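Participant: Structure here, sequence nowhere to be found:
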């Protein structure tokens, strides 16, 4: 039995739903990185990073290659970097809308608090 597309999408986004995985994908969107560089940039324990990289690797989102003794990770394709940029744009728009609403609420509150001349 085939999984409906909406269910596959939900599972995909659930797989992305970890801050370390998101940070890894953002960094790899800038270009391939060695594991030690990812560790330095993300600041988590090596075992935690290893677990998160394994999840991304199993999902086929990142690939790893060996360069001498170093393991280098990169995105499996450009679509994931596009998705990270799209998420940033969406969040930026949401935050901007919330800030605008907050400004309106503050102006309304300030107007209601000011004394009115009779």
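Facilitator: Ah, there it is. Remember, it's a predicted structure, so these values are computed and weren't measured experimentally. Numbering: from 1, shown residues only.
Participant: Could you use CA atoms for every contact and neighbour count after this?
Facilitator: OK.
Participant: how close does residue 112 get to residue 104?
Facilitator: Distance of residue 112 to residue 104, computed by C-alpha to C-alpha, to the nearest Å: 12 Å.
Participant: With residue 69 instead?
Facilitator: 57 Å.
Participant: Comparison target below:
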């Protein structure tokens, strides 16, 4: 029995649901990067990064290429960058909405 699309989407978003994985994807938007550069940018233990990269690789959202002892990761397509951009826009709107509410609440408190 095939998995319903909404369940597949939920699983996809669960896969994205870790700060390190999101940060890796953001870094890879600029192009392929070796693990050492990702480690420098993210500042976590190599084993933790390796675990998160394995999840991204299994999902098919990134690919890894080994050249000698260097492993380079890259996004499999531009849609990931578009998704991250959309998330940024949604969060900006939500944050702006919260700021408006906060300003309104502060104004109401000042008017007492």
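Facilitator: Thanks, I have it. The structure displayed is predicted, hence computed values, not measured ones.
Participant: Any idea what the TM-score is?
Facilitator: Overlay of the two chains. TM-score (TM-score structural alignment, normalised by the length of structure 2): 0.97; 112 aligned residues with a C-alpha RMSD of 0.7 Å.
Participant: related to what we said a few turns ago, between residue 69 and residue 104 of structure 1, which has more neighbouring residues?
Facilitator: residue 104 (12 against 6; other C-alpha atoms under 10 Å).
Participant: Now do the strand or helix carrying the more buried one: which elements does it pack against?
Facilitator: For residue 104 of structure 1, the host element (DSSP states H and E) is helix 78-113. Under the contact criterion of 3 or more C-alpha pairs under 8 Å, 6 or more residues apart in numbering; DSSP states H and E, helix 78-113 of structure 1 touches helix 19-29.
Participant: and with 6 Å instead?
Facilitator: Helices and strands touching helix 78-113 of structure 1, by 3 or more C-alpha pairs under 6 Å, 6 or more residues apart in numbering; DSSP states H and E: there are none.
Participant: so it versus helix 19-29, what angle?
Facilitator: With axes from the mean of the first three to the mean of the last three C-alpha atoms, to 10 degrees applied, the angle from helix 78-113 of structure 1 to helix 19-29 works out at 120 degrees.
Participant: in helix 78-113 of structure 1, what's buried?
Facilitator: Buried residues in helix 78-113 of structure 1, defined by neighbour count with 16 or more other C-alpha atoms under 10 Å: 80-81, 84.
Participant: what sits in contact with each of residue 112 and residue 104 of structure 1?
Facilitator: Contact criterion C-alpha atoms under 6 Å, 6 or more residues apart in numbering; residues shared by residue 112 of structure 1 and residue 104: none found.
Participant: so how far is residue 103 of structure 1 from residue 24 of structure 1?
Facilitator: The value you get for residue 24 of structure 1 to residue 103 of structure 1, if C-alpha to C-alpha is used, is 35 Å.
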